[in-house]
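Kindly return the folded structure for what I paste below:
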Amino acid sequence: GKRLVHHWDKLDLSIGVALHLQAVLKEGARYVVVPGQLPTGCIPIVLTLYASPNKRHYDRRTGCLRKYNALARYHNGVLFEALYRLRIKYPAAKIVYADYYAPLIDFLKKPKKFGFSASSKLRVCCGAGGPYNYNMTAACGFPGATACANPAAHVNWDGIHLTEPAYERIAAGWLWGPYGHPPILKAMRQ
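Take a look at the predicted model:
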């Protein structure tokens, strides 16, 4: 597998987001929703590109690559802390952290609870073979790729994007909880 070291530079993104958000808040923004990072180690393109023969590199409950999820968790933690500080600095603004990480992990740990098929939890709906039905030479929309019969049973659409039902469940969690911190509708009422 490729080394993780070059990915650590991307953590500057969370600090950059906070700096840009501060500029928007200085201009008078009152309602801001800031999304966190998906569990990168659960994305089929990452699982395919960085596949490892070592089973210890994978989370036994989700099947995701552990080190990439550790990076996403770290990024999200830095971002969450930055948003906390911005809430203190700009108390009139409503700043929501929109968690992408927790819902996807929930979908993978308990797919049936959320209406997804347990057998398709890491497999893409629209793809062309391989352990995750993801093939970079036959990506969704290219010759050789086919779409599954029931996209609603899948979490992942094409190896990069989630399915519409997955996004709907995440959005509902952002609006009403538990994936919005605070939930968007609660922030709007305050």
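
going forward, measure contacts between C-alpha atoms and count neighbours the same way
Fine.

and Asn150, how many neighbours does it have?
Asn150 sits with 9 neighbouring residues when counted by other Cα atoms under 10 Å.

now do Gly16
Here the count is done by other Cα under 10 Å, and Gly16 has 13 residues near it.

all helices for this structure, in order.
With DSSP state H as the definition, the chain shows helices at residue ranges 12-26, 44-49, 66-89, 101-109, 164-176, 184-189.

So what touches the fifth one?
Going back to what we said before, that points to helix 164-176. 98-100, 103, 152, 154-156, 179-181, 183-186 (Cα atoms under 8 Å, 6 or more residues apart in numbering).

count of neighbours near Arg189?
Using other Cα under 10 Å, Arg189 has 7 other residues around it.

circling back: most neighbours, which of the contacts of helix 164-176?
Within the contacts of helix 164-176, most neighbours by other Cα under 10 Å means Val155, with 30 neighbours.

what's the distance between that residue and Leu47?
Spatial separation of Val155 from Leu47 under the definition Cα to Cα, to the nearest Å is 15 Å.

one step back: tell me which of the helices of the chain lies nearest to Tyr134.
With distances scored as Cα to Cα, the stretch of the helices of the chain nearest to Tyr134 is helix 44-49 (6.6 Å).

Show me which residues of that closest one are buried.
In terms of neighbour count (16 or more other Cα atoms under 10 Å), helix 44-49 has its buried residues at 44-48.

And this one, please, so the two structures can be compared:
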Amino acid sequence: MSPNWIDYDSLGCLRAINGVAKRHNMLLRFATNDLLKACCGTGGAYNWNASAICAMPGVVACKNPSASVSWDGVHYTEAINNYIAKGWINGPYADLPILAAIRN
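Okay, here's the model as predicted:
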């Protein structure tokens, strides 16, 4: 919270926080060209088609799975699972982080 009314917009939201959210969303839009496409799949905006899934003839995997969020349009890649696990174990995705909670 800020005691300065000028820090708030007409809806009562902090301008600085909204600025961070807008920048974050812009960067997400910029990165989604390939990031959100399934690594293993074919067709469509997200490289996923229920009629042509991983391991079917003609369906190929990407060369760098660690650069993708989704392996096959349903499951996360190993790189994303690793990122999420580290966030639970060390923070910030758990409060207390799991390792800190175990030590207590």
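
Superposing both, give me the TM-score.
Here the TM-score of the superposed chains, computed with TM-score structural alignment, normalised by the length of structure 2 as the reference length, equals 0.68; 80 aligned residues with a Cα RMSD of 2.3 Å.

Farthest pair within the contacts of helix 164-176 of structure 1?
Pairwise distances across the contacts of helix 164-176 of structure 1 peak at 29.8 Å for His154 and Lys186 (criterion: Cα to Cα).

now, among the buried residues of helix 44-49 of structure 1, which is nearest to Ala147 of structure 1?
For the buried residues of helix 44-49 of structure 1, the residue nearest Ala147 of structure 1 by Cα to Cα is Pro44; the value is 15.3 Å.

all strands of structure 2, in order?
Under the criterion DSSP state E, structure 2 contains strands at 40-41, 60-61.

Looking at those strands, which one is packed in the most?
Most buried of these, by mean neighbour count (mean count of other Cα atoms under 10 Å): strand 40-41, with a mean of 24.

Can you give me the stretch of structure 1 that stretch 90-101 of structure 2 aligns onto?
Per the alignment by TM-score structural alignment, stretch 90-101 of structure 2 matches residues 176-187 in structure 1.

now that stretch, how far from the centre of its chain.
Averaging C-alpha coordinates over stretch 176-187 of structure 1 and over its chain gives two centres that are 17 Å apart (Cα atoms, centre = their mean, to the nearest Å).

Okay, Ala128 of structure 1 and Thr48 of structure 1: tell me how far apart.
Distance of Ala128 of structure 1 to Thr48 of structure 1, given as Cα to Cα: 12 Å.

brain fart, Arg189 of structure 1
43 Å.

so who does the residue nearest the centre of structure 2 touch?
The centre of structure 2 sits closest to Val69, judged by Cα atoms, centre = their mean, with a distance of 6.8 Å. Applying Cα under 8 Å, 6+ apart to Val69 of structure 2 gives the contacts 35-38, 76-77, 79-80.

which one of those has the most neighbours?
Across the contacts of Val69 of structure 2, neighbour numbers were computed from other Cα under 10 Å; Ala38 holds the maximum, 28 neighbours.

hang on, isn't it packed against Ala67?
No - checked against Cα atoms under 8 Å, the pair Ala38 of structure 2 and Ala67 is beyond contact range at 10.3 Å.

The strands of structure 2: which one's closest to Ile17 of structure 2?
Closest approach to Ile17 of structure 2 among the strands of structure 2 (Cα to Cα): strand 40-41, 36.7 Å.

so where in structure 1 does that closest one end up aligned?
Going by TM-score structural alignment, strand 40-41 of structure 2 lines up with residues 126-127 of structure 1.

Lovely, talk soon.
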